[in-house]
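S.K.: Following is a predicted model, sequence given first.
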Amino acid sequence: MNHEPTGIAVAGLVERYGRVTAVDDLSFTAGPGEVTGFLGPNGAGRRRLCASCSRWLPPTLAPPPSMVRPTGTCLDRPISSVRRLTSRLFHPARTGRNHLRVLCTVNDEELTHDELLARASNGDVVVLDVRPREEYNFAHIPGAVSIPVDELAQRLQDLPDGQEIVAYCRGAYCVLAYDAVELLRAQGRRARRLQDGMLEWRLAGRPIQHRGAA
């Protein structure tokens, strides 16, 4: 199959939640390799727009007809091929440019649950919990070291040199692990992020430990 670069063309897009119009008559083109940002307050329709673009699904039809289509060659697996950058991890103190830079740096080097379990059992990585200490005490990944992200810069000496660090926080929507990985790398440490966080870890039935437990 021909895998030419693929962009997105949106024409007259309309998306609704019941009686609420989330996106109204939107048209734009995002060329291959371009980063397109969508800015707006909560409820502005950014996620509905990204969902339509990433699935190539026809949105709500309304006059004039709405359409989202790929430009160039269609993809075999568009959902896994299109990377969506939304505001779900945006920190109010971080600029849009830095937000994109952090995501592009960290997103492609995440560890899965199975990878973390295997590497931690072999002693290949240090598992770092960057949530507040009371959350760590309640439940954490077995063997994880607790250093809240706001203490990390002052406690780098508590982490072994030369060993890769895997940080995690509350869940897939939590920014703390992203900030921790960025800080660690800036200090010359090898650091990666767990693919999600403690919420998904527990929902998947993975082992957990409580502070003081054997």
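M.R.: Happy to help now that I have it. Numbers count the residues shown, from 1 in each chain.
S.K.: going forward, measure contacts and count neighbours with C-alpha atoms only.
M.R.: Fine.
S.K.: burial of R97, as a residue count?
M.R.: Residues near R97, counting by other CA atoms under 10 Å, number 8.
S.K.: To which secondary structure element is it assigned?
M.R.: For R97, the element it lies in under DSSP states H and E is helix 96-106.
S.K.: Then V68?
M.R.: Using DSSP H and E, V68 sits in strand 67-71.
S.K.: got another, please set it beside the one above:
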Amino acid sequence: MIHTRNLVKSYRNKLVETPALINVNIDIGDGEFVAIAGPSGSGKSALFNIMGLMDRPDSGEVYFNDIELGSLSEKDRLNLRRGKIGYVFREFNLIDEMTVRENIELPLLYLNLSRKQRSLMVEEALLQFKLGHIRNYYPQQLTGLEQQTTSLARASVFKPLLVLADEPTGDLNSTDGSVIMDLFSEICERGITVVIFTNSVQDAQKAQRIIQLHDGHVVTESAQMISNRPV
């Protein structure tokens, strides 16, 4: 699915250059649920942005389904983001002027789909994530859990190959965060590869595999025990 080879990324200002990623090599297979874990400053955000095609490395390679992303034009990168990758962020990133239903439908508007196709896919997502009863609510009327569930429905409604999530439970309490992590497990079971970036040990333990970052390096990698996986 997604592979990195010797990724290097630094951020610069007028006075100093700060390394974010140093020779990072990661392999994530189809249908895996992987946690990229580490404290603030470990390189998680830099890796999220590169894997999500929102930034480019200084050197090294990133492969998505055997396509080397560095060779793609900006237009091709945009099409890949819109058609193959779903995104979930800590801040939910819902559009205030749109209802739950309209927010979920939003990524479908970028695809060549009929109104009927879009409607069927949104209805399926509303059912899957149990959001039908609040379909006409606006984000300001929702709880944090409902907002993040809507964000996850939006990220997966078009059945992407990959969902990337950046600190997806950071603005939730532990109970609501656990619900969201179980939803990630559910979409993974439907064949979508899921990668979460987190500093939460509790969240990381819900994944099938943990890749630990520290100071821009991959320091450990471990598979979870089957008993740790949500049923």
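M.R.: Great, that's in hand. Note that the structure is a prediction, hence the values are computed from the model and not measured.
S.K.: Would you give the TM-score for this superposition?
M.R.: After superposition, the two chains reach a TM-score of 0.39 (TM-score structural alignment, normalised by the length of the first structure), with 117 aligned residues with a CA RMSD of 4.8 Å.
S.K.: before we move on, back to that, got the buried residues for the strand holding V68 of the first structure?
M.R.: Judged by neighbour count using 16 or more other CA atoms under 10 Å, the buried positions of strand 67-71 of the first structure are M67, V68, R69, P70, T71.
S.K.: For it, name the packing helices and strands.
M.R.: The helices and strands touching strand 67-71 of the first structure, judged by 3 or more CA pairs under 8 Å, 6 or more residues apart in numbering; DSSP states H and E, are strand 7-17, helix 46-55.
S.K.: now those as CSV including mean neighbour count and distance to L117 of the first structure?
M.R.: Listed next are these as CSV, based on neighbours: other CA atoms under 10 Å; distance: least, CA to CA, whole Å:
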stretch, mean neighbour count, distance to L117 of the first structure
strand 7-17, 18, 38
helix 46-55, 18, 31
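S.K.: and which of the buried residues of strand 67-71 of the first structure is nearest to R48 of the first structure?
M.R.: Distance to R48 of the first structure across the buried residues of strand 67-71 of the first structure (CA to CA) is lowest for V68, with 12.1 Å.
S.K.: hmm, back to that, angle of the strand holding V68 of the first structure against strand 7-17?
M.R.: Strand 67-71 of the first structure runs at 160 degrees relative to strand 7-17, counting by axes from the mean of the first three to the mean of the last three CA atoms, to 10 degrees.
S.K.: Now do strand 67-71 of the first structure and helix 46-55, the angle between them.
M.R.: Using the same axes, to 10 degrees, strand 67-71 of the first structure lies at 50 degrees relative to helix 46-55.
S.K.: Helix or strand next in line after strand 67-71 of the first structure, which one?
M.R.: helix 78-81.
S.K.: buried set for that next one?
M.R.: So for helix 78-81 of the first structure, nothing qualifies as buried (16+ other CA under 10 Å).
S.K.: what packs against it?
M.R.: Going by 3+ CA pairs under 8 Å, 6+ apart, helix 78-81 of the first structure lies up against helix 46-55.
S.K.: mind listing what's buried in the longest helix belonging to the second structure?
M.R.: Longest helix in the second structure, counting residues (DSSP state H): helix 174-189. For helix 174-189 of the second structure, a neighbour-count test (16+ other CA under 10 Å) marks D176, G177, S178, I180, M181, D182, L183, F184, S185, E186, I187, C188 as buried.
S.K.: so L21 of the second structure is in which element?
M.R.: Going by DSSP H and E, L21 of the second structure is in strand 17-28.
S.K.: which strands and helices sit next to the helix holding R97 of the first structure?
M.R.: Going by 3+ CA pairs under 8 Å, 6+ apart, helix 96-106 of the first structure lies up against helix 176-186.
S.K.: and the helix it packs on, what does it pack onto?
M.R.: On a contact count with 3+ CA pairs under 8 Å, 6+ apart, helix 176-186 of the first structure meets helix 96-106, strand 164-169, strand 191-197.
S.K.: Could I get the buried residue list for it?
M.R.: L176, A177, Y178, D179, A180, V181, E182, L183, L184.
S.K.: my guess is the second one meets D196, correct?
M.R.: No - counting by CA atoms under 8 Å, A177 of the first structure stays clear of D196, with 9.2 Å between them.
S.K.: hey, what's in contact with both of these two?
M.R.: Counting by CA atoms under 8 Å, 6 or more residues apart in numbering, the common neighbours of A177 of the first structure and D196 are Y168, C169.
S.K.: Strands of the second structure, residue ranges please.
M.R.: Taking DSSP state E to define them, one finds strands in the second structure at 2-12, 17-28, 33-37, 59-64, 67-68, 85-89, 162-166, 193-198, 209-214, 217-223.
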